[in-house]
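A.B. asks: Structure, please.
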Amino acid sequence: MRIKTIITTLTAVSALLTLTTACGGDGSQADALGGDPFAANGKAPENGTAFQKLPKAGSMAAAARLVNGYTKCDQVSTSPGEDGPSEDAKLGPAYTVTETGYCGRRNVTTIVMYKDPKAFQTAFKAEMEKNGGGNPDSGIVVGRDFAVGSQSADAMAALLQPQAGLLMLNCHAGFNPPSGFRKEPALVKGCVLTDYYKD
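C.D. replies: This next block holds a predicted model:
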């Protein structure tokens, strides 16, 4: 099923970015981005929406540095390698993806940079609805201009640590996290941003 392939490709990112892969760091987002988690594009607004408070990378290198602060992603390639997602897992034009990077060998982490976050979320939701959605407690890890998914559940969970500043885009109609987890409106009706993920 294509949605499972997409979620495997991007699973917080997936998400997370989804982001134990062969793509980690020492756990410090500040170190990953040179001392400031929003160094690429300035500080996020203090009183903005949950989406506006997400990190904005500005480039694949900056997104990879952020991911590497939480799960191994020190070498990014434009090729998925032998163990990465297949060509048919690539996202179509509706996602507005401008660049795709891969890190890791056995558990590949995928990072995509996108141009239009609302269009990206709309396309992700439509794909899920079309294919039945899969795991209601999963999605993809997102920033303001990038998304991350990993074949590793540990990597996805690592990217949702509060200090990472990232959240998971979840578009499952029945999503209902346990109390204490975030469930903030996304840019598209029917989707939420959350720090809850269960493989």
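A.B. asks: switch to C-alpha atoms for all contacts and neighbour counts from now on
C.D. replies: Fine.
A.B. asks: Name the next helix or strand downstream of the helix or strand where K130 lies, please.
C.D. replies: Using DSSP states H and E, K130 maps to helix 117-131. Once the chain leaves helix 117-131, the next helix or strand it forms, by DSSP H and E, is strand 140-142.
A.B. asks: Pull the distance from that following strand to the chain's centre.
C.D. replies: In terms of CA atoms, centre = their mean, to the nearest Å, the centre of strand 140-142 is set 3 Å apart from its chain centre.
A.B. asks: same question, stretch 66-75
C.D. replies: Centroid separation for stretch 66-75 versus its chain: 13 Å, with CA atoms, centre = their mean.
A.B. asks: Which residues are in contact with the residue nearest to S59 when sequence neighbours are not counted?
C.D. replies: Excluding the flanking residues, the one nearest S59 by CA to CA, 6 or more residues apart in numbering is M113, at 7.4 Å. By CA atoms under 8 Å, 6 or more residues apart in numbering, the contact set of M113 is S59, M60, V97, T98, E99, T100, D145, F146, A147.
A.B. asks: does the residue nearest to the fifth one when sequence neighbours are not counted belong to a helix or a strand, and which?
C.D. replies: Across the structure, with CA to CA, 6+ apart as the measure, the residue nearest E99 apart from its sequence neighbours is M113 (5.2 Å). In this structure, M113 is located in strand 109-114 according to DSSP H and E.
A.B. asks: between that strand and helix 117-131, how big is the angle?
C.D. replies: 120 degrees (axes from the mean of the first three to the mean of the last three CA atoms, to 10 degrees).
A.B. asks: how many other residues sit next to the spatially closest residue to M128 that is not a sequence neighbour?
C.D. replies: The shortest distance from M128 to any non-neighbouring residue, by CA to CA, 6+ apart, is to I3 (6.1 Å). Residues lying near I3 (other CA atoms under 10 Å) number 18.
A.B. asks: Surely I3 touches K125?
C.D. replies: No - counting by CA atoms under 8 Å, I3 stays clear of K125, with 10.2 Å between them.
A.B. asks: chain center to the strand holding M113: distance?
C.D. replies: In terms of CA atoms, centre = their mean, the centre of strand 109-114 is set 7 Å apart from its chain centre.
A.B. asks: can you give me the helices in this protein?
C.D. replies: Applying DSSP state H to the chain gives helices spanning 2-10, 29-32, 60-68, 117-131, 153-159.
A.B. asks: Second chain to compare with the first, below:
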Amino acid sequence: MRLSKTLTAGAVALTAALTLTACGGGDSGGGVSGGDNGSSADSGLPRASTMAELQKFIVGTGAQCEELGPSNEVRMLEESRDPAWSIKERSVCDETMVLLLIDDMVKFQEALAKAKGSVGRILIGENFALTNLGGSGPQLMQNGLTHLSCRQEDRDSLPSGFTAKDALVKPCFTTDYLPE
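C.D. replies: Now for the predicted structure:
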């Protein structure tokens, strides 16, 4: 009787451990992590661990990103050198779109709020940001990215039917609206 109860308790514990392990998720082997759309379970936003993964995500949305590397494009160049922005790596696609891998999204948003919108339109994933989007913004947003702004006037001027959610830092917010 006692052995039966011990075996039952052990089986329950093993089943629970296996269930929790199976639900763990995460990005252990490279690639954009998350579900079918490449989104992370934490925020619902896509996540990329490397520039190669980020480039693959962008191309997978149908947006242009053939050549990846350094560039004369100055957007976000100084910011990428400033530790306050928490930018881990900066690269440029096709001499136009700027890709930023972010170490700490809270620090990034704090720096953006202090910059008072002087860096242009920014789309974010869980741990990356894109700017200087050209005409690719709508495609990228349809594939899980969201527009990040820290300007109150942007929030106040959202057209009806679009959403605004508080971001990690006030007055920043994310929205499904991307102004031209």
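A.B. asks: just to revisit the earlier point, which members of the contacts of M113 of structure 1 occur in strands, if any?
C.D. replies: Those of the contacts of M113 of structure 1 mapping onto strands are V97, T98, E99, T100, F146, A147, per DSSP state E.
A.B. asks: which one of the residues you listed has the most neighbours?
C.D. replies: The most neighbours of any of these, using other CA under 10 Å, belong to A147, which has 33 neighbours.
A.B. asks: any idea what that residue aligns with in structure 2?
C.D. replies: The equivalent of A147 of structure 1 in structure 2 is A129 (alignment by TM-score structural alignment).
A.B. asks: distance of the closest residue to that match other than its chain neighbours from T21 of structure 2?
C.D. replies: If the residues on either side of it in the chain are set aside, A129 of structure 2 comes closest to L100, at 5.1 Å by CA to CA, 6+ apart. Using CA to CA, to the nearest Å, one gets 31 Å for the distance from L100 of structure 2 to T21 of structure 2.
A.B. asks: Pick out whichever of the two has more residues nearby.
C.D. replies: For L100 of structure 2 versus T21, neighbours defined as other CA under 10 Å are more numerous around L100 (24 against 10).
A.B. asks: List the contacts of that one.
C.D. replies: L100 of structure 2 makes contacts with I87, K88, E89, R90, S91, F128, A129, L130, as judged by CA under 8 Å, 6+ apart.
A.B. asks: And the residue nearest the centre of structure 2?
C.D. replies: Taking CA atoms, centre = their mean, the centroid of structure 2 lies closest to G125, which sits 1.3 Å from it.
A.B. asks: Now do the contacts for it.
C.D. replies: Going by CA under 8 Å, 6+ apart, G125 of structure 2 touches L45, P46, R47, G144, L145, T146.
A.B. asks: redo that, cut-off 7 Å
C.D. replies: Under the criterion of CA atoms under 7 Å, 6 or more residues apart in numbering, the neighbours of G125 of structure 2 are L45, P46, R47, L145.
A.B. asks: Now the two most distant members of those.
C.D. replies: R47 and L145 (9.8 Å; CA to CA).
A.B. asks: Please report how far the residue nearest to G134 of structure 2 when sequence neighbours are not counted lies from G44 of structure 2.
C.D. replies: Nearest non-adjacent residue to G134 of structure 2, counting by CA to CA, 6+ apart: M97, 7.3 Å away. Using CA to CA, M97 of structure 2 is found at 23 Å from G44 of structure 2.
A.B. asks: Looking at those two now, which is surrounded by more residues?
C.D. replies: Higher neighbour count among M97 of structure 2 and G44: M97, with 20 against 16, using other CA under 10 Å.
A.B. asks: And stretch 65-82 of structure 2, what's buried?
C.D. replies: The neighbour-count check on stretch 65-82 of structure 2 (16 or more other CA atoms under 10 Å) flags C65, L68, R75, M76, E79, S80 as buried.
A.B. asks: Likewise for stretch 169-177 of structure 1?
C.D. replies: Judged by neighbour count (16+ other CA under 10 Å), stretch 169-177 of structure 1 contains these buried residues: L169, N170, C171, H172, P177.
A.B. asks: And the residues you listed, which is closest to L66 of structure 1?
C.D. replies: With CA to CA as the yardstick, the closest approach to L66 of structure 1 among the buried residues of stretch 169-177 of structure 1 comes from L169, at 17.8 Å.
A.B. asks: The counterpart of that closest one in structure 2 and T175 of structure 2, how far apart?
C.D. replies: Mapped onto structure 2 by TM-score structural alignment, L169 of structure 1 lines up with L148. Taking CA to CA as the measure, L148 of structure 2 falls 7 Å from T175 of structure 2.
A.B. asks: hey, which helix is longest across structure 2?
C.D. replies: In structure 2, with assignment by DSSP H, the single longest helix is helix 2-23.
A.B. asks: residue in structure 2 matching Y70 of structure 1?
C.D. replies: By TM-score structural alignment, Y70 of structure 1 lines up with G62.
A.B. asks: Spatially nearest residue to that match (excluding sequence neighbours)?
C.D. replies: Distance criterion CA to CA, 6+ apart; nearest residue to G62 of structure 2, sequence neighbours excluded, is Q139 at 6.9 Å.
A.B. asks: Quick check, that neighbour in contact with T61.
C.D. replies: Yes - Q139 of structure 2 sits in contact with T61 when judged by CA atoms under 7 Å, with a separation of 6.3 Å.
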